[in-house]
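Chemist: fold the following, please.
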Amino acid sequence: MNKIVLLILVVSAFSITSVHAQNKDSLSFDERNKYIYYQVAEETKVKADTLYERALHFLKNAFENDRLKLSKEDKDKAILTGKGGFMVTKKALVSMQDDAKITFNMVIEVKDGKYRYWFTDFAAIPYRRDRYANFSPVDGKKIPLEQGLRKLGQKTLDDYLEQTLINCRNISGVLKTYMQKPSGTPKNDGIKRSVTTKEW
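Modeler: A predicted model of the protein is given here:
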């Protein structure tokens, strides 16, 4: 009897911790009732100025301009803001086709030894086939994901939210690598290195 009770307690504790871990790394709603992906990370023994420079280097160099670019910087408050977007595709008969572009804002805030960042203001710009059989964005139509259930439908909204979460996790991974290493371009020591093709 004691073994059964102990087993039930262990299983329930494991399920509670796994649910808590899933909720920590997922989309949720903020105080404005908008979807948000929010994370706090520590970089002990690193000053706020250094973290700010690394975050600035990340927003300027990590991705192409249409994927993520710097939109505003405030060194006094140690806040950086970026805007970006990514394509969501859906499966057609034989190939994949562009379905929408999801746009977002990213905010990075730094302090001594830690930083936080969040993605918010997600909006979908639907794509449709034009008269030349190319997929292009629908003019003037931008749907906030909070209104997606009403305007897009449950299945489409679920697909968009899943792709949004995957994209946020990917960008977060790149940000963490930038925040852990010194920023800047590698120094050129002026020595030309030649490649030998005789030995391999």
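
Chemist: please make it C-alpha for all contacts and neighbour counts, starting now.
Modeler: Noted.

Chemist: any idea how far Ile125 is from Ser136?
Modeler: Counting by C-alpha to C-alpha, to the nearest Å, the gap from Ser136 to Ile125 is 10 Å.

Chemist: out of these two, which sits in the more crowded spot?
Modeler: The residue with more neighbours, out of Ser136 and Ile125, is Ile125; 21 against 16, by other C-alpha atoms under 10 Å.

Chemist: please give the structure of this sequence too, so both can be compared:
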Amino acid sequence: MMKQLMLLFIALCIGQFSYAQKGLLSLNEHNQYTYFQVKPVSKPVSAELLAAYLKKNESGVQSATVVDNGGMAAKGGMLVYKQGLVTGQEDGQIAYKLTVDFKDNKYRLMITDFMFTPYQRNRFGVFAPTGITTPLEKAQGKIRDKQLNNYLDKLGAYCAKVDKLIQNYINNPEPAKSNPAGLKKIDTQNW
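Modeler: From the prediction side, this is the model:
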């Protein structure tokens, strides 16, 4: 009886967790899915160092640059998988744009412009992009509803992970690493 209650509790928690991830994405004024957070900043943050930190610590971020207003902009992508009975296979890639702006002791994180590129098995048996890119908002007729909901759940979890990574850096920035003293050269001719 106790095992059944524990399994029921775990099943309810997992269902609640997956529901919460989809709620993280909302539609903006242009009817695009957007992850949007505004949080306080206690001390000034260098956008250049934040861009370098993101490129180093998040494999999905492909390019990160500093913009003129003191913030940063980045582009990236994440792979989504189709789960089979035993293994999963790459189903596509979702590309995104990430911006972080700083103003009045706050920062704004916005992840938007989600573009889905489906993958298809090529003649060598490798999954490769088909070259067709669809905005995620308009993928309703091109992707099954169950798959789309799964993608939105994974995307919400990924955005929350990136948000936590940025928040950890802002609260505890990495100190600048000093270059270690060069190796001491030994003259082997004069001994």
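
Chemist: show me what contacts Tyr119 of the second structure?
Modeler: Going by C-alpha atoms under 8 Å, 6 or more residues apart in numbering, Tyr119 of the second structure touches 90-93, 127-130.

Chemist: possible to save the residues you listed as JSON lines with distance to Ser26 of the second structure and secondary structure?
Modeler: What follows is the contacts of Tyr119 of the second structure, written out as JSON lines (distance: C-alpha to C-alpha, whole Å; DSSP: H, G, I helix; E, B strand; the rest coil):
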{"residue": "Glu90", "distance to Ser26 of the second structure": "25", "secondary structure": "strand"}
{"residue": "Asp91", "distance to Ser26 of the second structure": "23", "secondary structure": "strand"}
{"residue": "Gly92", "distance to Ser26 of the second structure": "22", "secondary structure": "strand"}
{"residue": "Gln93", "distance to Ser26 of the second structure": "20", "secondary structure": "strand"}
{"residue": "Phe127", "distance to Ser26 of the second structure": "30", "secondary structure": "strand"}
{"residue": "Ala128", "distance to Ser26 of the second structure": "30", "secondary structure": "strand"}
{"residue": "Pro129", "distance to Ser26 of the second structure": "27", "secondary structure": "strand"}
{"residue": "Thr130", "distance to Ser26 of the second structure": "28", "secondary structure": "coil"}
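
Chemist: tell me which element the spatially most central residue of the first structure falls in.
Modeler: Closest to where the C-alpha atoms of the first structure average out (C-alpha atoms, centre = their mean) is Cys168, at 2.1 Å. Following DSSP states H and E, one finds Cys168 of the first structure within helix 154-180.

Chemist: trace that helix over to the second structure and give me the residue numbers.
Modeler: Counting by TM-score structural alignment, helix 154-180 of the first structure lines up with residues 145-171 of the second structure.

Chemist: quick one: buried residues of the matching stretch?
Modeler: 148, 150-157, 159-160, 162-163, 166-167, 169-170 (16 or more other C-alpha atoms under 10 Å).

Chemist: mean shift of it relative to the first structure?
Modeler: With mean C-alpha distance after the TM-score superposition for the first structure, stretch 145-171 of the second structure departs from the first structure by a mean of 0.9 Å once superposed.

Chemist: how far does that stretch sit from the chain's center?
Modeler: With C-alpha atoms, centre = their mean, to the nearest Å as the basis, stretch 145-171 of the second structure stands 6 Å off its chain's centre.

Chemist: what's the answer for stretch 2-18 of the second structure, then?
Modeler: Put simply, stretch 2-18 of the second structure sits 27 Å off its chain's centre (C-alpha atoms, centre = their mean).

Chemist: quick one: the residue nearest to the centre of the first structure from Gly113 of the first structure, how far?
Modeler: Applying C-alpha to C-alpha to Cys168 of the first structure and Gly113 of the first structure gives a distance of 23 Å.

Chemist: where do the strands sit along the second structure?
Modeler: 26-27, 33-40, 61-66, 72-83, 88-103, 106-121, 127-129, 134-135 (DSSP state E).

Chemist: and the residue nearest to Asp130 of the first structure when sequence neighbours are not counted, what does it touch?
Modeler: Excluding its sequence neighbours, the residue lying closest to Asp130 of the first structure (C-alpha to C-alpha, 6 or more residues apart in numbering) is Ser136, at 6.6 Å. Each residue near Ser136 of the first structure by C-alpha under 8 Å, 6+ apart is listed here: 127-130.

Chemist: who wins for most neighbours among these?
Modeler: Highest neighbour count within the contacts of Ser136 of the first structure: Tyr127, with 21 neighbours (other C-alpha under 10 Å).

Chemist: tell me the counterpart of that residue in the second structure.
Modeler: Taking TM-score structural alignment, the alignment pairs Tyr127 of the first structure with Tyr119 from the second structure.
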